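Asks: Predicted model follows, preceded by the sequence.
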Amino acid sequence: MRRLLFTTAVVFFLANMAFAQAPELPGWKLVWSDEFNYTGHPDPTKWGYEEGYVRHNELQYYTVNRLENARADGHNLLIELRKETPESFLPTSINDEYHRYTAASVNTRNTASWTYGRFEIMAKMPEGKGTWPALWFLSPLRTPRVPGPPQPRGPDGREVQGQGGYSGGESSQGEIDLMEAWGSRANRTAVHIHGTKGHTPSKTVPVDDMYGKFHLYAMEWYPDHMDFFLDQDKILTYTKDPELGWSFDHPMYLIMNIACGGPDEPAPDDSKLPQFMTVDYVRVYQKVVK
């Protein structure tokens, strides 16, 4: 009986190890991943946080090391947008009805960045007007945004034209938006590549129930082009153009966040909160050099 229990335990352990391991891809080598098969805070050796009101006069306050906004549940990473007023986070000067949300923006800025490779994120997105989830990449060399106080908003909760909730600069180090979605545009995802000279190739495509189903958002980044995928379908190729410059020959790091409000979205529907970005895994591969 004791031997049977031991054998069963070993089989169970090996089965779980196999389940947790990322599959091999021909021609690629796995160099970084998080399968979120643990509980508690996102792994601090892999993830850091943005904090405060960071950009675009959005309505959420990004918290740090707060399980209510970012946690692993043994299977997935949950990034949670909540309706609440945590007084310890909010400056006393903010007393309007809109700035009453918390969320998380996790990133690898201080832990990992990559030049070229295949990037895979399996995730479900939050639902409802006002939500603004994103999976995106920036250069660690880019000048960080300096958080600033939120500005007044109109009666519908939208940003007042010309206002902004941050200050600070940014350089021409490029930005890659692997997945960007807005709650007011249901079941649609957009890819944006922000390069030099104001050139921003983009593609918006429909997604089959992006709130209830996991979908694979993937990018293959090469020295002279990028390919973007939704599940197994290639949805966009961006090729280097000498006339336009190329901002993508240096390391970039990953950001995963939920925002709400901002210049293009109203305030969220509070009756639909909380909302979640649920991430099954993040995997980074690099080409095998023969």
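Replies: Yes, it's here. Numbering: from 1, shown residues only.

Asks: use CA for all of it now, contacts and neighbours both
Replies: Will do.

Asks: who's in contact with Ala218?
Replies: Counting by C-alpha atoms under 8 Å, 6 or more residues apart in numbering, Ala218 makes contact with 118-121, 178, 228-231.

Asks: next, the one to line up against it:
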Amino acid sequence: MTLKLKTSLPAVICMGAILTACGGSASKPLSTAPTPPPPQAAVLPVPSAAPEGDDFHPSNKGWFLAWSDEFLGDELDRSKWEVEKSCWGGGNEERQCYTDRPENIEVINGLLRLKAYPETYTGPQYPQGWPDGSGGQITQQYTSGKVRTRALADWTYGRFSARMKLPKGQGTWPAFWMMPIDNVYGGWAASGEIDIMEAVNLGATCGECSGSEGENRTLGALHYGGVSPQNKFQSSRNTIPGGENSKDDYHVYAVEWGEDQINWFVDDELFWSLDSSEWESGAVSKETHPHAPFDQNFYLMLNLAVGGRLSEDNNAGGFVANNFPAEVLVDWVRVYQCDYDGASSQNCMAEANQ
């Protein structure tokens, strides 16, 4: 599939660390979803509050808390989060409609709960904010939840972290990621994308993974370069720390994003770093814009995708309907800024390049 993107699109479009274009590679067609069970059969138990866990301690490194959501109420804070409504599949042939319903998005017991269900649902093709409107109606066989800070909170540089418990199974694809509030350098991916955490098919067959528990890695990624299909990306996978069954626990996923460097962490353990010599935007020269496209305001997103190319082209391959319903549990989301050097954040960052 070739996805035709407009350079005026808002930054709401694509994620996927191994995709060569926003629409993905054309390596093989995705299998057709089997007929799902009726919605009343899809039941998820109410989650307990997250157990206590270690937090990053920003005062030791000069970071200060600038924005957060601890999800302590009984409903989503609409002053912090916008709910995306769309059924187009994110350019990756995902199988869900994102809805603004408690069936898919819930705040309970101190947790944000994004829930994916087998359910026939018809909704708008494109999300709110799409330049040509929401398009026609699309019917999908799954629903799920996606929240974002678009038009409510965005930042250039800082530390961005979330404590999360992830779903398992072939076909699951949760993500914590960032997109630019404006397409300053053009459409995806010329204006960039920062994937803080993606996890596909946890627990599924994995010949490259350590141990015997199957897929036990998350990944970080950076998308940049030209407008698709001239986009570029880099990504790195990381075994979730904590040994056997660690994928069943809560973990803190974070990036430190500075002017000259971006660092990726799980549980405050640095596993990957890139510096500004390793990225660029095809819209401007490196000499005049050495940090582009990652020199503009980005907003945060959390979602649970159902299937899609990154999931269905990896591990055991294909899509397993019995892995749904599924859910992502988010204990908190926190944004830190640097106390020492203002905008660039470099003086607070981990010593990845020393």
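Replies: Yep, that arrived. Since this is a predicted model, take the numbers as computed values, not measurements.

Asks: one step back: same list (the contacts of Ala218 of structure 1) but as CSV, adding secondary structure and distance to Pro23 of structure 1.
Replies: CSV is the format used below for those (DSSP: H, G, I helix; E, B strand; the rest coil; distance: C-alpha to C-alpha, whole Å):
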residue, secondary structure, distance to Pro23 of structure 1
Arg118, strand, 13
Phe119, strand, 13
Glu120, strand, 12
Ile121, strand, 14
Leu178, strand, 21
Phe228, strand, 20
Phe229, strand, 18
Leu230, strand, 18
Asp231, coil, 15
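
Asks: how about stretch 268-282 of structure 1: buried residues?
Replies: Within stretch 268-282 of structure 1, the residues that count as buried by 16 or more other C-alpha atoms under 10 Å are 268, 273-282.

Asks: re the thing from before, for the contacts of Ala218 of structure 1, give me TSV that also has neighbour count and distance to His250 of structure 1.
Replies: Below are those laid out as TSV (neighbours: other C-alpha atoms under 10 Å; distance: C-alpha to C-alpha, whole Å):
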residue	neighbour count	distance to His250 of structure 1
Arg118	21	15
Phe119	22	15
Glu120	21	19
Ile121	24	21
Leu178	24	17
Phe228	23	19
Phe229	18	22
Leu230	21	24
Asp231	16	26
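
Asks: quick check, nearest of those residues to Thr92 of structure 1?
Replies: Leu178 (36.2 Å; C-alpha to C-alpha).

Asks: Aligned to that closest one, what sits in structure 2?
Replies: Using TM-score structural alignment, the equivalent of Leu178 of structure 1 in structure 2 is Ile196.

Asks: all helices of the stretch 1-150 of structure 1, in order?
Replies: 2-20 (DSSP state H, counting those that start in this stretch).

Asks: got the residue ranges for the strands in it?
Replies: 28-34, 39-40, 48-49, 60-62, 70-73, 77-83, 101-103, 105-107, 117-124, 131-138, 146-147 (DSSP state E, counting those that start in this stretch).

Asks: So for Pro223 of structure 1, which of those strands sits nearest?
Replies: strand 117-124 (9.6 Å).

Asks: quick one: the closest residue to Leu90 of structure 1 other than its chain neighbours from Lys83 of structure 1, how far?
Replies: Leaving aside its chain neighbours, Leu90 of structure 1 sits nearest to Tyr61 (7.9 Å; criterion: C-alpha to C-alpha, 6 or more residues apart in numbering). Computed as C-alpha to C-alpha, to the nearest Å, the Tyr61 of structure 1 to Lys83 of structure 1 distance reads 11 Å.
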